[in-house]
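[1] Got a predicted structure plus its sequence, pasted below:
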Amino acid sequence: MAAAERVIVVGGGIGGLAAAAALHMRGARVTVLERAPSLEPVGAAISLSPNALRALDVIGLGDDIRALSAWQGDGGLRAPSGRWLARTEAAAAAERFGGPLVLLHRATLVDHLAGRLPSDAVRTGTPARLTDPGVPGDPRRPARVETPDGELEADLVVAADGLRSAVRGTLFPGHPGTVHSGFTTWRVVVPLPGVAFPSHETWGRGAIWGTHPLRDGRVYAYAAAVAPAGEKAPDDERAELLRRYGDWHSPIPEVLAAVRTEDVLRHDVHHIAEPLPAFHRGRVVLVGDAAHAMPPTLGQGGNQAVEDAITLAFPRPGMLSSADEPVADTLPGYTAVRLPRTTAVTRRAVRAARLNVLTTGRAGTAVRNSALAALSKAAPSLLLRGFDGVADWRPPGGPSGADGDDSGAPRMLAADHGRRGPEENTP
């Protein structure tokens, strides 16, 4: 890629900043346009699995993020009574997939990614509208983006503008967009001194709860429950959590006791059920939720956005060398490898949601929980096998020296721990 290649990134979330950092590393002149007044993220955490951490290795951030890991020892799935349905160990997961699962506050990851960019690369309080996708290879047809300060031209536009992506609607006006996934989510990050517990997720009837310690001593908790789109609590969302989860096992009551009303974030979950025909058009490429919004039940939304970013910036072996071919000319190859993989992950996340959140009947819940407990005893690595084909992904031509498998279909379940804001799917 020529050093003078001009790149505009629309959206300053995880996917946008990761793409900006990777493209800047390749020598591009990158400008990030973020409509919010700052990059300060919504108060939630994010889990990064080994596939995303290996992607971050390419831009020199993987080890910095791994050092923030707080999840050690046992974890797994529980019933509302506290009974363990399935157990996992961090060491076993790291051995199987070549690294840990790292849970950290989203603000920390944003700071690390933004720190890889020049100080003037990010423009906050700057909404952007794509006016022309441009034509690769034609210097007379750059992409054009309109901002309040005027129109900008770019050799490449990276659309990382989230679940309700305006750029996606401009590129593919006939696509139906997102659909409601059938449930809503709540998230909190609170201090909980003196309460020790293993990282876990709890499955009830039409509802789940997750509680996870952060390295800084705070606790990240999320909940999801079957609910119609647009529904809100009749009083406040903390009271709603108490009604739904207040009698579940410890430490859930302790977490709820520490929560203030203003701490609770609630958002409905949506996903792209019909895959896009492509992830690019002209000089414009989609990453993250803009391309493949998925339910958070597989824990891969933010991870797939990071994979997108690195695959886009370094599409061939020899990842850290400069390339002559402009990135805009490689977009068909990006679509070819990313669309099948993210479609498979999205479909798996939908199936996982049917199993954990959307199982509402008493009999069905009992059968599910009994089966999980029995299978976990017979095959202790059951939950870990659910990440085969997901967490073991490697960037093409990455640090291992082996080309990654960017088309494999993963095989089961987990929990996503937060992404960008009110417009995106997060528990």
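    Thanks, I have the structure now.

[2] CA atoms for contacts and neighbours, from now on please.
    Will do.

[3] and Ala323, helix, strand or coil?
    coil (DSSP: H, G, I helix; E, B strand; the rest coil).

[4] should've said Pro80
    coil.

[5] OK, contacts around it?
    Applying Cα atoms under 8 Å, 6 or more residues apart in numbering, we find Pro80 in contact with Thr202, Trp203, Gly204, Trp248, His249.

[6] for Glu151, same thing?
    Glu151 is in contact with Arg144, Val145, counting by Cα under 8 Å, 6+ apart.

[7] Pretty sure it sits in a strand.
    Yes: counting by three-state DSSP, Glu151 is found in a strand.

[8] so how far is Arg144 from it?
    According to Cα to Cα, to the nearest Å, Glu151 and Arg144 sit 7 Å apart.

[9] can you list the contacts of Pro80 in TSV and add secondary structure and distance to His280?
    Formatted as TSV, the contacts of Pro80 follow (DSSP: H, G, I helix; E, B strand; the rest coil; distance: Cα to Cα, whole Å):
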residue	secondary structure	distance to His280
Thr202	strand	39
Trp203	strand	38
Gly204	coil	40
Trp248	coil	46
His249	coil	47
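
[10] And those, which of them are buried?
    Thr202, Trp203, Gly204, Trp248, His249 (16 or more other Cα atoms under 10 Å).

[11] Alongside the first one, take a look at this:
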Amino acid sequence: MCSTVTVRERSAALPHTGTGLGIWPGAMRALDALGVGDEVRRRGSRQAGGSIRRPDGSRIATVDVERLERRHGEPVHLVARPVLLAVLAGALPGPALRLDAPVTGPGSLRDAYDLVVGADGINSVVRAQMYGQRYPLRYAGAVAWRGVVDLDLAEGGETWGRGRKFGLTPAGPGRTNWYAAVRLPEGHPAPPDDRAELRRLFGDWHPPVPRVLDALTPDGILRHEIHDLTPLPSYVAGRTALLGDAAHAMTPDLGQGACQALIDAVALADCLRDAGDVPAALRAYDRRRRRPTQRIAAGARWAGRLSGVRRLLPVRDALLRLALAAGPPA
């Protein structure tokens, strides 16, 4: 239906550094539909199994990634964000991608194009034009730190303490993604030294957490409050559609944000191919994607709250084991 496509990207260049992403089976099928799945598999790595532990190292539960692969015929693949973006950009026709081209007035685009797709993230200007401030971002109750260190770890996983957690994901030879989250009130002042604060919070936890903290560099730490999006009544309006974080920004607790954006994109393309006109295609896309993504977003918010509780930890641990009994989300 759309023969000419323009992708406007606010950044002046594609990134060269960034943390890793877990590409779950549903998202890998979306990449296959785009013709780049095998390239992502080649440039990524299979995620190994991992455990969720207490600060003393005792195990709460094990994440059974082999069960996921048996069920869906595909493992979780880890790929660096810059690699994934480079693969996707490389699949576009040369003139389609315009870097350093932010969108500040989406309304003018509707006069020039048959379809406008807002894939512009959690602070989407396209969504703001559609809804104003009626469906605001919501503070999820936690502050997160994240980054990559030059360490080679065989296994990742998470450690859950009282109101805080620390996670590790091997990202290839000599590289490990790390992240930490702490339940704090909104607007809590940033610490003067993130490394010192992380050592204070997690320095006495089980190995290899202290080793990771020792490998941190000041410029390799990102800190931000965690927000998600109030559920929208629709992802479409007229000839405008939202996808990814612009439509359903979720907390990172299920590792599904990037995956759901990829699935959104392929679903939207399918609906445009199959429908007779753009408005009908967008209505079909909204029916297909809004409820599933909002369920996953609600699940991520619940998981974040569960991992951040400060009391009744045995109940928390039992709920976690129950949630994992059916296997991780695909």
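    All right, it came through fine. Fair warning: this is a prediction, and the values are worked out from it, not measured in the lab.

[12] Can you give me the TM-score here?
    Once the chains are laid over each other, their TM-score by TM-score structural alignment, normalised by the length of the second structure reads 0.92; 329 aligned residues with a Cα RMSD of 2.2 Å.

[13] Kindly name the residues of the second structure that line up with whichever strand in the first structure runs longest.
    For the first structure, the strand with the greatest residue count under DSSP state E is strand 179-191. Mapped onto the second structure using TM-score structural alignment, strand 179-191 of the first structure spans residues 138-150.

[14] what does the matching stretch rub up against?
    With Cα under 8 Å, 6+ apart, stretch 138-150 of the second structure has contacts from 18-19, 174-186, 212, 215-216, 220-230, 251, 301.

[15] Report the buried members of these.
    Buried members of the contacts of stretch 138-150 of the second structure, counted by 16+ other Cα under 10 Å: 19, 175-184, 212, 216, 221, 225-230, 251, 301.

[16] thinking again about what came up before, from the contacts of Pro80 of the first structure, pick the one nearest Ala67 of the first structure.
    Thr202 (26.9 Å; Cα to Cα).

[17] who's in contact with the counterpart of that closest one in the second structure?
    In the second structure, Thr202 of the first structure lines up with Thr159, judged by TM-score structural alignment. Taking Cα under 8 Å, 6+ apart as the contact definition, Thr159 of the second structure lies against Ile52, Arg53, Arg54, Pro55, Gly57, Lys165, Phe166, Gly167.

[18] Helices of the stretch 151-300 of the second structure, start to end?
    Taking DSSP state H, counting those that start in this stretch to define them, one finds helices in the stretch 151-300 of the second structure at 194-202, 209-214, 245-248, 257-274, 278-307.

[19] Could you single out the most deeply buried of those?
    Across these, averaging neighbours per residue (mean count of other Cα atoms under 10 Å) puts helix 245-248 on top, at a mean of 25.

[20] residues in the first structure aligned with that helix?
    Counting by TM-score structural alignment, helix 245-248 of the second structure falls onto residues 289-292 of the first structure.

[21] Okay, Gly90 of the second structure and Val83 of the second structure: tell me how far apart.
    With the distance defined as Cα to Cα, Gly90 of the second structure ends up 10 Å from Val83 of the second structure.

[22] Show me which of these two is the more surrounded one.
    More crowded of Gly90 of the second structure and Val83, by other Cα atoms under 10 Å: Val83, with 21 against 12.

[23] Could you look up the SS state of the counterpart of the more buried one in the first structure?
    Counting by TM-score structural alignment, Val83 of the second structure corresponds to Thr108 in the first structure. Under three-state DSSP, Thr108 of the first structure falls in the helix class.
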